[in-house]
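Trainee: 3D model of this:
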Amino acid sequence: MHTTTKTSPIETKDLVQKTVFPILFSISFAHLLNDLIQAIIPSVYPILKENYHLSFSEIGLITFAFQLTASLFQPFVGYYTDKYPQPFSQIYGMLFSLAGIIALSFADNFYMILISVMLIGTGSSIFHPESARVSYLASGGKRGLAQSIFQVGGNFGTALGPLLVALIVVPNSQKYILWFIIAAIIGLGIISKIAFWYRDHLVLRTNQKKEIVAYHDLSKGKVNWAIAILLIVIFSKFFYSACLSTYYTFYVIDKFHLTIKQAQFHMFIYLIAYAAGTILGGPLGDKIGRKYVIWFSVFGATPFALLLPYVSLFWTDVLMVVIGIIISSAFPAILVYAQELLPKKLGMVSGLFYGFAFGMGALGSAFLGKLADVTSIQYVYQVCSFLPIIGAICYFLPNLKKK
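Mentor: Got it, this is the predicted structure:
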């Protein structure tokens, strides 16, 4: 016989405010699988370039198509789900990504490649806003920590992508991309479990008489000014990151005469460092204030970025590790800072910042691909080394650290 247990208001409050680590680790692992699928795209660029005689401009356009679909829909998805939460929407996102994997493995021309990456981009744009909200709801107030746990999953997925492509796809053929269907299927299973928790959690929050939201005393003008500064920082960070992620394998192949497989392993070193930095950014923001983490993580990479184009392969790896750790600590702090600026618009804020980040990556990839065709890939790295200087604008951010 089925019995229903009534949850008291006190128990409901405890459930809503408690940090739910199983959900945080589950959504982090789902993020790992989602971003692992995304990471296939830049990882197979050398193969696609060779097979279909693509120019750097066409490589940039492929990234542009992916990042545009991954960014364009996110603010709208977030805006809609702020009003009408969709616990099962992430499942649809993963199904789009699954279709993209299949299409990419069989793509035999430039336009089919574009359609494939746009399917994966659409899946990503559906996945991120609601996933960021899940990590926020499961944080129990430890928002920086929760966002770091969520982000680090994505970064490890991005790091594993080139390694698995080097081991599975490069020695064989493009069709071996089909093996990544396994990641999508596992992701669907995990996201389904999270969706039921999310649905039940929404019911619990509805049953609370008063939802606890952390407000600040900033005027609307100051909030808008702070959002504008954060978007400029996102431009600097992700334009530079597009240089590092999209073209790094080409850079080390061109400058140090490496094979595709060797270049992928050097890319893996950088991406692991990038993942490690993400772990630090959120908790540090909780402890010392997000403004200082954001400022250091963008502007602090400047001297290392300026040195990068002029050093040997060994020191290139060392500098890429340092740059990866420093610059990656920014995004969890940026996203939580923005959520605290607009606490009633979590989905829209998450979608806006993920979308703008991907959009800047798209614009950066397209522009830098054209620049590489006109000049050289090494010249691109020299020009981009100045981008982190823009991070100095973080000085003007208001401090939201609570006592």
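
Trainee: make it CA atoms for all contacts and neighbour counts henceforth
Mentor: Noted.

Trainee: Grab the nearest non-local neighbour of L230.
Mentor: Of all residues not flanking L230 in the chain, I334 sits nearest, at 6.9 Å (CA to CA, 6 or more residues apart in numbering).

Trainee: Tell me the helix or strand right after whichever strand or helix holds the one you found.
Mentor: According to DSSP states H and E, I334 maps onto helix 330-341. Later in the chain than helix 330-341, the nearest helix or strand by DSSP H and E is helix 346-374.

Trainee: quick check: angle from that following helix to helix 330-341?
Mentor: Between the axes of helix 346-374 and helix 330-341, defined by axes from the mean of the first three to the mean of the last three CA atoms, to 10 degrees, the angle is 140 degrees.

Trainee: For the stretch 101-250 of the chain, which segments count as helices?
Mentor: For the stretch 101-250 of the chain, the helices defined by DSSP state H, counting those that start in this stretch occupy 110-137, 143-164, 181-207, 220-256.

Trainee: Before we compare anything, build this one as well:
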Amino acid sequence: MKKGQLGFLTGTHAVNDLYQGVIPAMLPFLMTERHYSYAAVSGLAFAASGVSSLFQPLFGILSDSKPRGWLVPVGSVTAALGVVAAGLSDSYLLTWIFVALAGIGIAAYHPPATSQARAAGGSSQKAMSVFSVGGTVGGAVAPSLTTVVIGSLGFDAGYLLAVPALVMLVLWVLKGPWMRWRGHEEAAPLMSGPAGKAAGDGAGPTDDWRAFGRLVVVIIGWSIPYVTVTSLLSLHAQRDLGQSEAAGAVALTSYTAAGAVGTLLGGWIGDRHGRMTSVRAGYLVALPALAGIVWAPWFPVLVVCAALFGAAMFLPFAAQVTLAQDYLPNRPGTASGLTLGMAMAAGGLCSPAFGWLADNSGLPSAFYALLVVFVVPVGLALRLRDRVLPVAGLRSTPTAETADSGAP
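Mentor: As a prediction, the model looks like this:
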């Protein structure tokens, strides 16, 4: 494990996903100041996550064809500029375009950064969970930072939100001791397929597209409640439980901060008990936690259930990323782009529908529908199969491609 590289990449992940968290945190302020409807707010959520997700597979394919490490800082800076411009724009159309631009910047970051993190962390689930938790921490900080900057100073002070991305850009340009990767380390971490053959490894493992497709379906089902709860949780606290904007930010922060705990716990469980244990445990706990959000009678109950739901949803996160890369060992960037991108697009695409339902039938109805939808991925996640592959630099002879985790 290359701890210096992993630590720096974890920091860049925190910066990048800070902007992913800033956008939903901005929605209540946009709704209040510009009188947007639930549907309009959900449309912005789609611009952030849906458009971003549609672009991620493209960046994944580009990362597989040739190392493009420069997308890491460029993506985060683009996301920052999009967020700032969205806060300063006057029309809904311009706001939507700038939010979409921020989403594209977020998309550009993930495939190359995830491949680099897998290479730095080797075969450890804990290493990938550390990298993943960087993004979760960034998302957890975002609501409080947005409330302090925009809630106190207004959208005119939104340029302050760009400072973290600019600092990260400077560190990247300086190329200090935290950036000691070169050449092919920026590309596929699993030296199989074309890369492995070139290195003299022989045939190497093949891509299992069928298993990968099943995983994508599960992640699609994961993304719908994740994106919708992120978009509507703060509004749920304010509109249905009579809380303030600050209290809504607390609920959202609890949700995202608990995700960091769940990510680290999932990595620990994956290393000790197998990654499929963390996947199944996460989905089984998340379902009743979501029910608690739906039926929470008081704000403290909502916060507790949101925190439990956030932790449970991120328990399988690192395992899903590494499992996707092991299903497609010859295309790790594509695997990252599709699982973190195209699958997540479902959440963004469905978000306006839940917003429309909230406008017409109230927020509780939207959450009831969400609970029904989430039953499907929970059932499918219990049937996923593991696949264990060697990591670049850690094997001398081919090993078995698959290991049945006990699922039927």
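
Trainee: Got a TM-score for the two of them?
Mentor: The pair, once superposed, lands on a TM-score of 0.87 when counted by TM-score structural alignment, normalised by the length of structure 1; 380 aligned residues with a CA RMSD of 2.6 Å.

Trainee: Which one of the helices of the stretch 101-250 of structure 1 lies nearest to G351 of structure 1?
Mentor: Nearest to G351 of structure 1 among those is helix 110-137 (5.0 Å), distances taken as CA to CA.

Trainee: can you name the residues of structure 2 that that closest one overlays?
Mentor: Residues 92-119 of structure 2 are matched to helix 110-137 of structure 1 when aligned by TM-score structural alignment.

Trainee: same deal with stretch 263-277 of structure 1?
Mentor: Mapping stretch 263-277 of structure 1 onto structure 2 (TM-score structural alignment) gives residues 248-262.

Trainee: Pull the contacting residues for the residue nearest the centre of structure 2.
Mentor: Note on structure 2: the residue nearest the mean C-alpha position is L340, at 6.4 Å, using CA atoms, centre = their mean. L340 of structure 2 sits next to S53, Q56, H110, V321 when contact means CA atoms under 8 Å, 6 or more residues apart in numbering.

Trainee: Alignment lookup: the first one to structure 1.
Mentor: Using TM-score structural alignment, the equivalent of S53 of structure 2 in structure 1 is S71.

Trainee: Excluding covalently adjacent residues, which one is nearest to its match?
Mentor: According to CA to CA, 6+ apart, the nearest residue to S71 of structure 1 is G355 (3.6 Å).

Trainee: rewinding a little: wait, the residue nearest to L230 of structure 1 touches A228, no?
Mentor: No - contact between I334 of structure 1 and A228 fails when scored by CA atoms under 8 Å: they sit 11.9 Å apart.

Trainee: Could you check which of these two has the larger neighbour count?
Mentor: Higher neighbour count among I334 of structure 1 and A228: I334, with 26 against 13, using other CA atoms under 10 Å.

Trainee: how near is the aligned residue in structure 2 for the more buried one to S336 of structure 2?
Mentor: I334 of structure 1 maps onto Q320 in structure 2, with residues paired by TM-score structural alignment. For Q320 of structure 2, the distance to S336 of structure 2 equals 10 Å [CA to CA, to the nearest Å].

Trainee: ditto for P364 of structure 2
Mentor: Distance from P364 of structure 2 to S336 of structure 2, counting by CA to CA: 34 Å.

Trainee: again with D326 of structure 2
Mentor: In terms of CA to CA, D326 of structure 2 sits 11 Å off from S336 of structure 2.
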